[in-house]
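*Asks:* test case, fold it:
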Amino acid sequence: MHVKETIKALHLLKKYGISISIDDFGTGYSSLSYLKKLPIDCLKNDRSFIQYIQEDYSNSEIARAISSLSQSLKLQVIAEGVEEEYQKAFLMENGCDHMQGYLFSKPLAEKILKQHF
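*Replies:* Here you go, the predicted structure:
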C-alpha cells in the first residue's frame, strides 16, 4: 500500500471515530516524519524505554522526551510494559496519559475479556 493511500484510509477511520496510535514509538520503523504526515491521536512509548527507566539514564530521558513531544503536539501518550511502582510514578510525573503492563494486569484470555466487555 502506498503512503498516500494509507493516509487516506486513516483519515476515513478517524471520520468513523476510531483513534489512531503509533505503536512502539521510538523503535523500528517509527519516524518523526510520521508525526506530520499521519492523522494520529496517540504515541505508544515502547516498553524497552520503560523497562530500565531507573537503571539507565538514557531510557528515562527518551521516555520523558516522548511524553513531552506528545504533549507539545497535543497527542495522548501510552507507556507499554509498566511493571513496577517506580515506573508508574516516573511516568505520572512526566505527563503520561495512560499505562499498560503487568503492574495493572496480566494478559487476559479472550473468554474473560468477553465476560467483562
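*Asks:* CA atoms for contacts and neighbours, from now on please.
*Replies:* Noted.
*Asks:* would you state the helices of this structure in chain order?
*Replies:* 3-15, 32-37, 47-51, 57-72, 85-93, 110-116 (DSSP state H).
*Asks:* adding distance to Asp24 and mean neighbour count, write those out as a markdown table.
*Replies:* Shown next, in a markdown table, are the helices of the chain (distance: least, CA to CA, whole Å; neighbours: other CA atoms under 10 Å):
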| stretch | distance to Asp24 | mean neighbour count |
| --- | --- | --- |
| helix 3-15 | 18 | 13 |
| helix 32-37 | 13 | 12 |
| helix 47-51 | 8 | 21 |
| helix 57-72 | 11 | 18 |
| helix 85-93 | 16 | 15 |
| helix 110-116 | 23 | 8 |
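*Asks:* before we compare anything, build this one as well:
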Amino acid sequence: MIGAWVLKTAIQQTKEWMDSGFSKMVIAVNLSAVQFRQVNLPDIVIDILDEIELPHECLELELTEAVTMYDPVAAISVMDTLHGAGIRMSIDDFGTGYSSLSYLKQFKIYKLKIDQSFIRDIATDPDDRSIVSAIIDMANSLGLRTIAEGVETTEQLAFLRLRGCNEIQGYYFSKPLPADQFQTLLEQHP
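*Replies:* Have a look, this model is predicted:
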C-alpha cells in the first residue's frame, strides 16, 4: 500500500539524517482516512519504526478533524495505542471540521495544527486573529502545542509569535523541498 511506503520512506530519511549527525528531529506524516481505519495501523507503524530503528518519539502522525470524527470511539482507541507506544499525534487543519470539544479532550494528541485559512488574513482580519488566538489559548489550556500552517509574511509571523504559537510552517521559511535540498538547508542552518 502506498501509505505504508510513504511512511517508511519518511522514517528512513529521518533516520539517515540523524545517523549522519543532525540533531534529533521529529518527522510529521499525514495519514489518510483509509490508512487510519486500517485495523492493524498501530502494528504497521510500530513495525516500521522498529525495523528502521527510529525512536518512536521522532514520529508525529497528523490526522484531520474529519478522520477523527468519523468514528471517534475507534479513533480514541487507535490514538491511545499509538500514544502508548510513544508516537506523537496531531490534529491537522484544526478549526475547519466539525470536531467535538468533548472528544478533543479524550484524544491522545500532542499538537493542534491551525489551518492556513485562518492564517492567511490574520494581519488584516480581526475575526481570523480572534479565532487563531482562541485556538492557541485553548491548546495551551489543554497542555497541547500549536503549529500554524501557511505562514508567508512577516506580519503573520509576528502575530503568531506574540500570541505564543509554538511552531510555524510555510513559505515564509521555505517552499516544500526534496530531501537533498532540505538536507542542504539543514546544513546551512544548524
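*Asks:* buried stuff in the longest helix seen in structure 2?
*Replies:* Counting by DSSP H, the longest helix found in structure 2 is helix 2-19. For helix 2-19 of structure 2, the neighbour count (16 or more other CA atoms under 10 Å) marks 7-8, 10-12, 14-15, 17 as buried.
*Asks:* whatever residue of structure 2 lines up with Cys96 of structure 1 - how many residues pack around it?
*Replies:* For Cys96 of structure 1, the aligned position in structure 2 is Cys165, judged by TM-score structural alignment. Using other CA atoms under 10 Å, Cys165 of structure 2 is surrounded by 22 other residues.
*Asks:* hang on, the earlier thing: packing partners of the longest helix of structure 2?
*Replies:* Secondary structure elements in contact with helix 2-19 of structure 2, counted by 3 or more CA pairs under 8 Å, 6 or more residues apart in numbering; DSSP states H and E, are strand 27-30, helix 41-52.
*Asks:* which SS class is Met69 of structure 2?
*Replies:* Per DSSP: H, G, I helix; E, B strand; the rest coil, the secondary structure class of Met69 of structure 2 is helix.
*Asks:* nearest spatial neighbour of it, chain-adjacent residues omitted?
*Replies:* Spatial nearest neighbour of Met69 of structure 2, chain neighbours left out: Ser99 (6.2 Å); criterion: CA to CA, 6 or more residues apart in numbering.
*Asks:* who are the neighbours in contact with that neighbour?
*Replies:* For Ser99 of structure 2, the contact set (CA atoms under 8 Å, 6 or more residues apart in numbering) comprises 65-66, 69.
*Asks:* as TSV, the helices of structure 1 with distance to Gly101 of structure 1 would be great.
*Replies:* Output for those, formatted as TSV (distance: least, CA to CA, whole Å):
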stretch	distance to Gly101 of structure 1
helix 3-15	26
helix 32-37	25
helix 47-51	9
helix 57-72	15
helix 85-93	10
helix 110-116	16
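*Asks:* rewinding a little: the match of Cys96 of structure 1 touches Ala148, doesn't it?
*Replies:* Yes. Cys165 of structure 2 lies in contact with Ala148 (CA atoms under 8 Å); the separation is 7.2 Å.
*Asks:* any idea which of the helices and strands packed on helix 2-19 of structure 2 gets closest to Pro178 of structure 2?
*Replies:* The closest of the helices and strands packed on helix 2-19 of structure 2 to Pro178 of structure 2 is strand 27-30. By CA to CA, the value is 14.2 Å.
*Asks:* read off where that closest one ends up in structure 1.
*Replies:* On structure 1, no counterpart of strand 27-30 of structure 2 exists by TM-score structural alignment.
*Asks:* and the helix or strand just after that strand, which residues are buried?
*Replies:* Per DSSP states H and E, the first helix or strand lying C-terminal to strand 27-30 of structure 2 is helix 33-36. Buried residues in helix 33-36 of structure 2, counted by 16+ other CA under 10 Å: 35-36.
*Asks:* residues touching helix 33-36 of structure 2, excluding its own?
*Replies:* Contacts of helix 33-36 of structure 2 (CA under 8 Å, 6+ apart): 3, 41, 67.
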